[in-house]
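Participant: only geometry, no sequence info:
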């Protein structure tokens, strides 16, 4: 029989949830994204390497791709304050330490672009260049180290209203270790609440820079992280946009309720979109 052409779904999980999903992950060698190492209390804990070792132990036999969500709480990668940028560089370095310790080959970082920026940056001809310069100052050391480690940094849309802004930023870094992520729920929030294009447009705009997708559903009002099918995202349009790409990005189910990940996967499989 011919191979199933549908893409295989991965999952975003804290390390503590890996045992519940281990058999399901290994059966199809699904991609995994660890979500512990975005928290300051984890990064600064004296036993963080023990946590990484537990992840490696629980994923013994896993040949799918491993990534992690990098730190993002409480800061922007394009802060105009140089002292804040120094803190962010240190946090990103800690995230890359965790990549090295776990064997992760991808790390998610958050976009600096906000709704306020969309409406205000073009009042001052220098403003966009300043955001880019601040982001370069923060990201370039991490991007160079990531390249040496075999890790790709993927910039995820958060409040982004124009999906091209992140693409321009990633390309301006000039390194293959910086690519893009699309979070379908964030895109749908921006579409419903701020007039951004729908999620499939975000995927099309990212094009072959797209290396990672967070799959979650919303009502277009808040960042719900519901299973697909419970909000109003048009999933056939999302997967049609994905099908136009030369390389399928990592497709990671990211839910608030980790106990419903298999339900989410079964819903998308039932639509014939993934497996």
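Facilitator: Okay, I see it. No experiment lies behind these values; they were computed from the predicted model shown.
Participant: please count neighbours and contacts with C-alpha atoms only from this point.
Facilitator: Will do.
Participant: quick one: residue 68 from residue 36, how far?
Facilitator: Per CA to CA, to the nearest Å, residue 68 is found 8 Å from residue 36.
Participant: put this next to the previous one:
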């Protein structure tokens, strides 16, 4: 199996510390500053321009992690939903300003949904309708700016539910993200399939992967090798993927990026 080139998630202030490794091989970069609500309030353009300057010379693929704190694309509150839409649209503008072509957003699905949607006829349809009402302007804005929204599994116990939502938009501007740690945690706590099944289910819609390790108890964001994920099966699924997703280490501490990369490199899985 040919090793896969991987990059990393980091804050603008951490770019300089990893610049040679990221820039010399044009690795995928995901900027995570815009998770913080404060980054999208006030003069977000100045922040985005500062990040763009820090990325000067980088020729690889770029993305951002969009906002999610307090933001639910499935909110049933008709006064809150427009605020969610507006915040996501602003984040897309920030992504476009710094030359990012992807924006990560969080899935709204939970184990409760899996168990209870069939118990309440029409619930699945009403959920999807609400999500479309909130997200259709966001998807349209993403298409206009040349940004792809990638919907990341969070609590999802069933990857097919999230895939069906993405497919329902019938747009190239929305695709799937898989977080290896979130999938592994759901496998242990909610009876979800293992990580490689999440990746294979996504198929050609897989556009982005967060690479992190954990122990099956909490969302650790440890470097690969410090948890219990079976990395050969993960990278076999990635090698078989018909798409070419962004592959980025998402560590709790940016200083762990070299150690996580070294473990995967030494296994012959990453380069």
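Facilitator: Perfect, thanks for sending it. No experiment lies behind these values; they were computed from the predicted model shown.
Participant: comparing residue 68 and residue 36 of the first structure, which shows the higher neighbour count?
Facilitator: More neighbours surround residue 68 than the other of residue 68 of the first structure and residue 36, with 28 against 22 (other CA atoms under 10 Å).
Participant: now for residue 15 of the first structure: what does it line up with in the second structure?
Facilitator: In the second structure, residue 15 of the first structure lines up with residue 12, judged by TM-score structural alignment.
Participant: wait, that match sits on residue 54?
Facilitator: Yes. Between residue 12 of the second structure and residue 54 there is a contact at 7.0 Å, judged by CA atoms under 8 Å.
Participant: residues in contact with the nearest residue to residue 13 of the first structure once chain neighbours are set aside?
Facilitator: Nearest non-adjacent residue to residue 13 of the first structure, counting by CA to CA, 6 or more residues apart in numbering: residue 34, 5.3 Å away. Residues in contact with residue 34 of the first structure (CA atoms under 8 Å, 6 or more residues apart in numbering) are 12-15, 66-69.
Participant: separation between the residue mapped onto residue 138 of the first structure from the second structure and residue 18 of the second structure?
Facilitator: By TM-score structural alignment, residue 138 of the first structure lines up with residue 134 in the second structure. According to CA to CA, residue 134 of the second structure and residue 18 of the second structure sit 37 Å apart.
Participant: who has more neighbours out of the two?
Facilitator: Ranked by neighbour count (other CA under 10 Å), residue 134 of the second structure and residue 18 place residue 134 first, with 25 against 15.
Participant: list the contacts for that one?
Facilitator: Taking CA under 8 Å, 6+ apart, we find residue 134 of the second structure in contact with 73-74, 81-82, 84-85.
Participant: for those residues, give me JSON lines that also has neighbour count, secondary structure and distance to residue 40 of the second structure.
Facilitator: Formatted as JSON lines, those follow (neighbours: other CA atoms under 10 Å; DSSP: H, G, I helix; E, B strand; the rest coil; distance: CA to CA, whole Å):
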{"residue": "73", "neighbour count": "24", "secondary structure": "coil", "distance to residue 40 of the second structure": "17"}
{"residue": "74", "neighbour count": "21", "secondary structure": "coil", "distance to residue 40 of the second structure": "21"}
{"residue": "81", "neighbour count": "20", "secondary structure": "helix", "distance to residue 40 of the second structure": "17"}
{"residue": "82", "neighbour count": "17", "secondary structure": "helix", "distance to residue 40 of the second structure": "16"}
{"residue": "84", "neighbour count": "21", "secondary structure": "helix", "distance to residue 40 of the second structure": "12"}
{"residue": "85", "neighbour count": "20", "secondary structure": "helix", "distance to residue 40 of the second structure": "13"}
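Participant: could you dump those residues into JSON lines and include distance to residue 259 of the second structure?
Facilitator: Shown next, in JSON lines, are those (distance: CA to CA, whole Å):
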{"residue": "73", "distance to residue 259 of the second structure": "35"}
{"residue": "74", "distance to residue 259 of the second structure": "37"}
{"residue": "81", "distance to residue 259 of the second structure": "41"}
{"residue": "82", "distance to residue 259 of the second structure": "42"}
{"residue": "84", "distance to residue 259 of the second structure": "37"}
{"residue": "85", "distance to residue 259 of the second structure": "38"}
